[in-house]
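>>> Provide a 3D model corresponding to the input given below.
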Amino acid sequence: MSSIGIFLDRDGVINEVLSHRVKFVNKPKDFFLLDGVGESVKRFNDAGYHVFVVTNQGGIGLGYMKEAALHDIHKKMEEDLAEYGAKIDDISYCPHKPHVGCACRKPEPQMIVKLAEKHGIDLAKSYMVGDREPDIVAGKQAGTKTVLVGEREDVTGHADMYFPDLLSFSQWLITNLNKEK
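Just a heads-up that it's a prediction; the model follows:
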């Protein structure tokens, strides 16, 4: 039996970016969970969903940070989520510069597809949650349902669902899951 996955973009979905206290996340000290994210991931975990992070990290290719720093940032993310009893099953990232035409950078679906193959995920029953059009396009190309959160970019007509934040989506998903039981 295949499992269902929740694929999350990182910056703007899980953590602050372009906010009053952080522009980009290039060091662990720049990483701040958005309100409700810990509770959301815990809800997904408790409902039996696999939770993945798929993130473009062009700052590596552009020389703004090293891969070791990215691993430290992801370690802090996992520690912050653990405070809520929440966990991420796996993380995939594209370290390449924007516009180099690699197969892994969103809007390409490769990160999602490879995680799905590795973990036995049914993409047609899964969700890609992002805050920008490349996230939604990647999810569509991978065959997931797509969820746009926040208001950073208008992709009217592309996403399957719209929510103000991850917490709102998690509440909707768990409520609908319980209705199906």
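>>> alpha carbons only for contacts and neighbour counts from here, please
OK.
>>> Helices of the chain, residue ranges please.
Using DSSP state H, the helices of the chain run over residues 37-46, 58-61, 67-82, 110-119, 133-142, 166-180.
>>> want to put them side by side, so please do this one too:
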Amino acid sequence: MTKNKAVFIDRDGVINEVLTKRVKFVNKPNDLFYLDKVPEAIGLLSSADYLIFVVTNQGGVGLGYMTEEQLEKIHKKMKIDLESEGGEIQDIASCIHKPNEGCSCRKPEAGMILKLAEQYKIDIDKSYMIGDRDVDIEAGRKAGCSTIFIGKEDNTVDANFSFPTLYAAANWLKSTSNL
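A predicted model of the protein is given here:
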């Protein structure tokens, strides 16, 4: 049985803007504004033979700010947009429960990552969780992945690696993928 390596990527704050001057929350497709060079980063990761998954907490569904159908439309648009540079997003997992509902899928729990890893026969030891918050890093650790923090240097987040952007992380992963 072949085991695949994967990159699990948080959505808001890593792939797209959130809480910026342009957009507060992404509740409809035209709220999507991608961070710099994100489609290129997806292309780089695919070319390094990583399966790419988006794992995202979307409590806005459980809280009634959007419907599951609206979330699906957002993710369909995102997948098409991000695959424009030759990358492929294998799957998107969303926790739509309310915050503090106690589910096993909402990050910092590892449920979404572990479910995808089982479904797609992922070698967790060769995989990464990329996020911009401590809950992303903790979920990756609980799943057994290496972790990458995206953003300004933050000594309070204990990730294995840190980069300012997804594109910088993707360049590094591509350069180390054949070692």
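>>> coming back round to it: please identify the most buried of the helices of structure 1.
Highest mean neighbour count among the helices of structure 1 (mean count of other CA atoms under 10 Å): helix 133-142, with a mean of 23.
>>> Okay, angle between that one and helix 110-119 too, please.
50 degrees (axes from the mean of the first three to the mean of the last three CA atoms, to 10 degrees).
>>> what sits up against helix 133-142 of structure 1?
Under the criterion CA atoms under 8 Å, 6 or more residues apart in numbering, residues 9, 106-110, 112-113, 123, 127-130, 145-148, 153-155, 158-159 lie in contact with helix 133-142 of structure 1.
>>> try 10 Å this time
For helix 133-142 of structure 1, contacts defined as CA atoms under 10 Å, 6 or more residues apart in numbering pick out 7-9, 54-56, 104-114, 116, 123-124, 126-130, 143-148, 152-156, 158-160.
>>> would JSON lines of the helices of structure 1 with distance to F24 of structure 1 be doable?
Shown next, in JSON lines, are the helices of structure 1 (distance: least, CA to CA, whole Å):
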{"stretch": "helix 37-46", "distance to F24 of structure 1": "18"}
{"stretch": "helix 58-61", "distance to F24 of structure 1": "9"}
{"stretch": "helix 67-82", "distance to F24 of structure 1": "12"}
{"stretch": "helix 110-119", "distance to F24 of structure 1": "21"}
{"stretch": "helix 133-142", "distance to F24 of structure 1": "18"}
{"stretch": "helix 166-180", "distance to F24 of structure 1": "20"}
